[in-house]
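**Student:** Provided below for reference: sequence and predicted model.
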Amino acid sequence: MSFDKKLKAFPSVREHYDAMAAAGDVDPDSAQLALADRLDQLIEELGEKRLSKKSSALGWLFARKAANREPVKGLYIYGEVGRGKTMLMDMFYALVPVNRKRRAHFNDFMADVHERIHAHRQAFKRGETKQDDPIPPVADALAEAAWVLCFDEFTVTDITDAMILSRLFGALFERGVVLVATSNVQPDNLYRDGLNRQLFLPFIDLLKRHVDVVNLDSRTDYRLEKLNRQPVYVTPLGDEARRQMDAAWDVVRGGAEERADVLVVKGHEVAVPRTAGNAARFSFGDLCSKPLGASDYMAIVRRYHTIFIDGVPVLDYPRRNEAKRFILLIDTLYDHHARLVISAETTPEKLYVAPSGTEAFEFDRTASRLFEMQSEDYLQAAEAGDPRASAESAVSSA
């Protein structure tokens, strides 16, 4: 049964959360409970607004008068990695009684916006429209498709995005669109230190007028707390290893939907086949059989907090290029305190079997790091801080 169908067995976010707590899937947390109640309140407000718009003879009897006068304010939910923001927003999205709704990663949404703007400008050049400003028609189309917009990981790093957000969302809010977003930063810190940030500040003011800002200051990263009970280095390969890796992945996902991602690094694309929030899952071949380098691994660790690698084989001299990449990959993850969950054919010290060569010497360090990355001290250090902060600093200085 899909996540969406499971959710619809519950009438509210709070009841679904309570059921997950009763099953041991989450540890009850006061901040998460408060957010669940706030999301249920928003569902009620949207339901009333939807009912007030109905043209049936009885519809107006059940609608509160205020629902006609006041626009519905959305929610901007921020907090540190792994606090349950995405999980709770996904519950809201599945349960909100609105047909015209859209849930997207913010970067995917902005890519769609840029494509629509480009298409409109091309149509204007061809004389197919007299409207030279693309924002109003793009906003019309987006609002027609979705009354409720849910964004995961709202962040602004691109100057092109920053420059159009105020006009675009001003137009969307004028058309009644309701925004629900998760982010790792509070609104005032969006696009912090960005180029020409003063031009972006009106968007922050606009955003705060149309959403209630909620800090999900949960006591801990519940996913990583549960992941600590799972093995993080699984060997040997086989059905049991796959089962354990899948179980650990389910813990990290926390019920969130999977999606594929693509990172653009120095003009080329790096495919990320499976992601959920700040976790990414790869096969060994995805990372080490393709011509990837240090900048690619840096981009991955900058974007993702927890890395899963399935199916690391025993490597020998004919596979020394894959061994070199694996050494570089582990060095990068280790240096940036990323959390690693891995399945391998054998224990770390036996993964490279060539008797000589530079790789054999360097692999001793890799084996040592793989052992250390399983230790309680390392896992606690990875949990305590956001590894992407140090990764971003390293990328910036590279």
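**Tutor:** All right, it came through fine. Just so you know, these numbers come straight off a predicted model, no measurement behind them. Numbers count the residues shown, from 1 in each chain.
**Student:** hey, let's count contacts and neighbours off CA atoms from now on
**Tutor:** Noted.
**Student:** Which strands and helices lie in contact with the helix or strand encompassing C150?
**Tutor:** Using DSSP states H and E, C150 maps to strand 148-152. Applying 3 or more Cα pairs under 8 Å, 6 or more residues apart in numbering; DSSP states H and E, we find strand 148-152 packed against helix 85-95, strand 101-105, strand 178-183.
**Student:** For the helix or strand just after that strand, buried residues please.
**Tutor:** Per DSSP H and E, the first helix or strand lying C-terminal to strand 148-152 is helix 159-174. In terms of neighbour count (16 or more other Cα atoms under 10 Å), helix 159-174 has its buried residues at D161, A162, M163, I164, L165, S166, L168, F169, G170, A171, L172, F173.
**Student:** this is the comparison structure:
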Amino acid sequence: MQERLVDRHPEVPADQLVAQMVPPPMFDEVSFASYIPDPGEPSQAAAVGKAEEFAEQVAKIHHAANKKNLFGKKKQIDGAGLYLDGGFGVGKTHLLASIFHSAPAPKSFGTFGELTNLVGALGFNNAVDRLAANSVLCIDEFELDDPGDTMLVSRLLTELSARGVSIAATSNTLPGQLGEGRFAAQDFMREIKKLGAIFAAVRVDGPDYRHRDLPPAPEPTSPELLAERASATPGSTLDDFDALLKHLSTLHPSKFGALISGVSAVYIDGVHPVADQAVALRIVVLADRLYDASVPVTVSGAKLDQIFSQEMLDGGYRKKYLRAISRLLALSRFEAATA
């Protein structure tokens, strides 16, 4: 019988959330040396150098912060901060994972959403205590979607930095522009500026490597062929799009990774543009987890680059939706190439 994602109801104990904060499997073996800068984009080579320098700084700060004085007390020293800003697919996550691999343990790596989910699951003080021993906290896809997140992350990073934890982050928006178009940013400018003060910003320019010289989005598969492919692919799942969206609404986003754990390929029937923003944002999270796990995606119905309406793409979450499209297309092309 064909397995379905809607039949899965994963549970993730809170105490596992910190332990699983590591780079996605596709970044297990990356390093500064394996990043190949585009010769036509000098900012990329410069960013590699800055990231390497930061990694060395992390180690020095961590060593100094854990050194005790004559009275047995640790030295108070602030952590460093690095912010890699650039478009989609320029290798920012590669550099962030390289920083993580170079840093001394303990250390943590997660997306902005995973970090806020962690704080929600553990409670603020418990999360600070668990992360305070880190040499570095690496935050991928740094985003501020609402005032609550602004206040939460500002306070969290300020406290961690004061305890000697260095912070490295990637995003598509410079620190001073976080939150623009999503809420009344001027009301929270003090918090946003506090966040920006933590980081030294480094620009990484270039085209999205996932789509260089590639054809447009693959044509959707017919429902009959979709079911046939799913049946012939061990470990795959086949779901109706609307049923899957309804199921996602019953799960906390922190469980989306567990939802697709062990799945070899995802097949989705009846894809269509979504009109509800809450639904669209859940698709973004699912796309991120599928991409992290390198799970191929094949659909029937609408093309994956049509899943978000133009109105949504013109709104405050534009960069989230474009990132999700970029990643879903990469996964759909991967399936098409192996079919």
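**Tutor:** Good, I have the coordinates. Everything numeric here is computed off the predicted structure, so don't read it as measured data.
**Student:** Quantify their similarity with the TM-score.
**Tutor:** Once superposed, chain against chain, the TM-score is 0.59 (TM-score structural alignment, normalised by the length of the second structure); 260 aligned residues with a Cα RMSD of 4.7 Å.
**Student:** thinking again about what came up before, out of the helices and strands packed on strand 148-152 of the first structure, nearest to S218 of the first structure?
**Tutor:** The closest of those to S218 of the first structure is helix 85-95. By Cα to Cα, the value is 9.7 Å.
**Student:** between that closest one and strand 178-183, how big is the angle?
**Tutor:** Here the directions of helix 85-95 of the first structure and strand 178-183 differ by 160 degrees (axes from the mean of the first three to the mean of the last three Cα atoms, to 10 degrees).
**Student:** residue range for helix 85-95 of the first structure in the second structure?
**Tutor:** Aligned using TM-score structural alignment, helix 85-95 of the first structure spans residues 92-102 in the second structure.
**Student:** how long is stretch 173-180 of the first structure end to end?
**Tutor:** Criterion Cα to Cα, to the nearest Å; first-to-last residue distance in stretch 173-180 of the first structure is 12 Å.
**Student:** Name the residues of that stretch that are buried.
**Tutor:** In terms of neighbour count (16+ other Cα under 10 Å), stretch 173-180 of the first structure has its buried residues at F173, R175, V177, V178, L179, V180.
**Student:** Would you check how far apart the fifth one and L172 of the first structure are?
**Tutor:** By that I understand L179 of the first structure. To L172 of the first structure, L179 of the first structure is 9 Å away according to Cα to Cα.
**Student:** which residues do those two both contact?
**Tutor:** Shared contacts of L179 of the first structure and L172 (Cα atoms under 8 Å, 6 or more residues apart in numbering): none.
**Student:** on that earlier part again, check the fit of the strand holding C150 of the first structure onto the second structure and give the mean distance.
**Tutor:** Taking mean Cα distance after the TM-score superposition for the first structure, the mean distance separating strand 148-152 of the first structure from the aligned residues in the second structure is 0.6 Å.
**Student:** tilt between that strand and strand 101-105?
**Tutor:** 20 degrees.
**Student:** List the contacts of strand 148-152 of the first structure.
**Tutor:** With Cα under 8 Å, 6+ apart as the criterion, strand 148-152 of the first structure contacts 86, 89, 93, 98, 100-106, 177-183.
**Student:** Buried ones from the residues you listed, can you make that a ChimeraX selection?
**Tutor:** Command for ChimeraX that selects the buried part of those, burial taken from 16+ other Cα under 10 Å:
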select :86,89,93,98,101,102,103,105,106,177,178,179,180,181,182,183
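**Student:** Who are the contact partners of L33 of the first structure?
**Tutor:** Counting by Cα under 8 Å, 6+ apart, L33 of the first structure touches R14, Y17.
**Student:** what's the matching range in the second structure for the strand holding C150 of the first structure?
**Tutor:** On the second structure, the counterpart of strand 148-152 of the first structure by TM-score structural alignment is residues 136-140.
**Student:** repeat for stretch 31-47 of the first structure
**Tutor:** Going by TM-score structural alignment: stretch 31-47 of the first structure matches residues 43-59.
**Student:** average distance between the matching stretch and the first structure?
**Tutor:** Taken against the first structure, stretch 43-59 of the second structure registers an average deviation of 1.2 Å after superposition, with mean Cα distance after the TM-score superposition for the first structure.
**Student:** hang on, the earlier thing: and the furthest pair within the buried residues of stretch 173-180 of the first structure?
**Tutor:** Spanning the widest gap among these are R175 and V180, at 15.6 Å by Cα to Cα.
**Student:** any idea what V128 of the second structure aligns with in the first structure?
**Tutor:** Per TM-score structural alignment, the equivalent position to V128 of the second structure in the first structure is A139.
**Student:** number of nearby residues for F142 of the second structure?
**Tutor:** Close neighbours of F142 of the second structure, defined as other Cα atoms under 10 Å, add up to 24.
**Student:** I'd like to know how far G293 of the first structure sits from V262 of the first structure.
**Tutor:** Applying Cα to Cα, the value for G293 of the first structure to V262 of the first structure is 16 Å.
**Student:** next one: N99 of the first structure
**Tutor:** From N99 of the first structure to V262 of the first structure the distance is 29 Å (Cα to Cα).
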